[in-house]
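In: Structure, please.
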Amino acid sequence: MDEVGRGALAGPVTVGVVVVTQTVGRVPTGLRDSKLLTPAARDALVTPVRRWAADFGVGHAGPEEIDEHGIMVALRLAGERALAQLAAPVDAVLLDGNYNYLTPRRPAGTEDDGPDGDAEGLFDAPAVTGPAAPAVHVRIKADMTCAAVAAASILAKTERDRLLVGLAERHPAYGLEINKGYCTPDHSAALRRWGASPVHRRSWRLPGEDPGLFGGSDVPIGFEEGRAEPAPHGGENRPRER
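Out: As a prediction, the model looks like this:
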């Protein structure tokens, strides 16, 4: 499994899962971590990856869930939704990174408390209905050393990118079709001018949310100084393609 969108300012966090067994064939030609591929190369690998994998799924957790529960819970929800799309439970999961966000934590003082047993509240969102969480293993840079994790990253990245292109049509002021929700100079400038849209992660400290930037605390956060309306949702002020 691999995730994309963790550090973005807007849009969902997305987790992809690719199932491999002893019977899968040769790894698709050109398969690499999605971050090392061009958008065209990623798109071209989607069909080969789906044909190669024994099963696959992609799950999302939206900005409202990130705001309500925090990014780690949102990652777990997205991961559970990806696993719930599989035809059968898996025996184990290999997660990219060094942190197991998929397994819910026990509150402090409960049985089998581990070194992180005091993390009550980090994973307190309700679980998605589905099979019980499998055994989870973490590996740093797994997306660069494991073909299945690289494949999961491609499915997650391409699907999330398509979602952000669709969101850009409804919220054209932010250039989401270009930046995919990540912080860029143009995206930051749009946030300072227009404030956050409904697809931004409002619990995060977004550019422009410091009232001092707009002349004092009397200016509502999310509005350009002197304006009486939020960012446009039509075609005006659409960022130019770079």
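
In: from here on, contacts and neighbour counts on C-alpha atoms
Out: Will do.

In: And the helices in the protein?
Out: 39-52, 63-69, 71-84, 142-145, 147-170, 176-179, 185-194 (DSSP state H).

In: and of those, who's closest to residue 19?
Out: Of all those, the one in closest proximity to residue 19, counting by Cα to Cα, is helix 147-170 (7.2 Å).

In: Just the buried positions in that closest one, please.
Out: The neighbour-count check on helix 147-170 (16 or more other Cα atoms under 10 Å) flags 147-161, 163-165, 167-170 as buried.

In: So residue 97 sits against residue 137, correct?
Out: No: here residue 97 does not reach residue 137: they are 9.6 Å apart, not a contact under Cα atoms under 8 Å.

In: about what we covered before: distance to residue 5 added to the helices of the chain, as CSV?
Out: As requested, the helices of the chain are arranged in CSV below (distance: least, Cα to Cα, whole Å):
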stretch, distance to residue 5
helix 39-52, 15
helix 63-69, 11
helix 71-84, 10
helix 142-145, 15
helix 147-170, 8
helix 176-179, 11
helix 185-194, 15
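
In: so which of these comes closest to residue 32?
Out: When the helices of the chain are compared by Cα to Cα, helix 147-170 sits nearest residue 32, at 5.6 Å.

In: the inter-axis angle of that closest one versus helix 71-84?
Out: 110 degrees (axes from the mean of the first three to the mean of the last three Cα atoms, to 10 degrees).

In: tell me what helix 147-170 is packed against?
Out: strand 2-4, strand 13-19, helix 39-52, strand 55-61, strand 92-96, helix 142-145, helix 176-179 (3 or more Cα pairs under 8 Å, 6 or more residues apart in numbering; DSSP states H and E).

In: Now show me the structure for the sequence below, then we'll compare the two:
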Amino acid sequence: METAAPLCGIDEAGRGPIAGPLVMAGVILHAPLEGLNDSKKLTEKKREALYARITANAAYHIVRFSSQQIDDDGISACLSKGLKEIMKVLGEADYLFDGNSTFGVSGLRTQVKADADVPEVSAASILAKVTRDREMVALADTYPQYGFEKHKGYGSAAHIEAIKTHGYSAVHRRSFRLKALQPTLF
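Out: Coordinates of the predicted model:
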């Protein structure tokens, strides 16, 4: 009798920020875990506690792309590479990626809002977000003038003002064009 391939949930954190990495995670849970949800719906304290429980009770792989890689290759190419790497490392599984695009990668399914509805994708969402948030907090020590620990690299008003004052840092995505930073024509 053949056993079904395990479900591997995949999600990312950091697709939209203007600074910092894109982080992707794939998770195959070994046992059900209580409290899983879309990482954005959980407090930082809950995410941190769940991170430890997930990594202790799952096969997982985390992939990271720097702002430089995103600028050089494009966000879609990075997502495609990340999906392929997760699938290669985690092996035979039924892959489910949060969202509605496979980014040209065959052998996986997509589902909008899977990060809230499917425990394996929720777990991947948590691993990706906690990994990225930790890196942004560490980057705040190197670049304190940008406030990365607060906005995690997203284009908040304070972040945009910091860029206007200090210019771009080495971890800003120069390929992401912000209207607020473009010269006016008039």
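
In: Overlay them and tell me the TM-score.
Out: Laid over one another, the chains give 0.87 as their TM-score (TM-score structural alignment, normalised by the length of structure 2), with 177 aligned residues with a Cα RMSD of 2.0 Å.

In: before we move on, the earlier item: hey, which of the helices and strands packed on helix 147-170 of structure 1 is tucked in deepest?
Out: Counting by mean count of other Cα atoms under 10 Å, strand 13-19 has the highest mean neighbour count of those, with a mean of 29.

In: whereabouts in structure 2 does that strand align?
Out: Alignment of strand 13-19 of structure 1 against structure 2: residues 22-28, by TM-score structural alignment.

In: Tell me which residues are up against the matching stretch.
Out: For stretch 22-28 of structure 2, the external contacting residues (Cα atoms under 8 Å, 6 or more residues apart in numbering) are 6-15, 58-67, 70, 79, 82-83, 86, 90, 120-121, 123-125, 127-129, 131-132.

In: and if we set it to 7 Å?
Out: Outside stretch 22-28 of structure 2, the residues that touch it by Cα atoms under 7 Å, 6 or more residues apart in numbering are 6-15, 58-66, 82, 86, 120, 123-124, 127-128, 132.

In: that older thread, dump the helices and strands packed on helix 147-170 of structure 1 to JSON lines, plus distance to residue 102 of structure 1.
Out: Below are these laid out as JSON lines (distance: least, Cα to Cα, whole Å):
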{"stretch": "strand 2-4", "distance to residue 102 of structure 1": "11"}
{"stretch": "strand 13-19", "distance to residue 102 of structure 1": "10"}
{"stretch": "helix 39-52", "distance to residue 102 of structure 1": "23"}
{"stretch": "strand 55-61", "distance to residue 102 of structure 1": "12"}
{"stretch": "strand 92-96", "distance to residue 102 of structure 1": "9"}
{"stretch": "helix 142-145", "distance to residue 102 of structure 1": "16"}
{"stretch": "helix 176-179", "distance to residue 102 of structure 1": "27"}
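
In: And the ones you listed: which comes nearest residue 192 of structure 1?
Out: Ranking those by proximity to residue 192 of structure 1 (Cα to Cα) places helix 176-179 first, at 15.2 Å.

In: Tell me the helices and strands packed up against the closest one.
Out: Helices and strands touching helix 176-179 of structure 1, by 3 or more Cα pairs under 7 Å, 6 or more residues apart in numbering; DSSP states H and E, are helix 147-170.

In: The helix it packs on maps to which residues in structure 2?
Out: Using TM-score structural alignment, helix 147-170 of structure 1 pairs with 119-142 in structure 2.

In: average distance between the matching stretch and structure 1?
Out: Taking mean Cα distance after the TM-score superposition for structure 1, the mean distance separating stretch 119-142 of structure 2 from the aligned residues in structure 1 is 0.6 Å.

In: quick one: what's aligned to residue 211 of structure 1 in structure 2?
Out: So residue 211 of structure 1 corresponds to residue 183, using TM-score structural alignment.

In: What of residue 62 of structure 1?
Out: Match for residue 62 of structure 1 (TM-score structural alignment): residue 66.

In: Test my guess that that match contacts residue 17.
Out: No: using Cα atoms under 7 Å, residue 66 of structure 2 is not in contact with residue 17; the gap is 11.9 Å.
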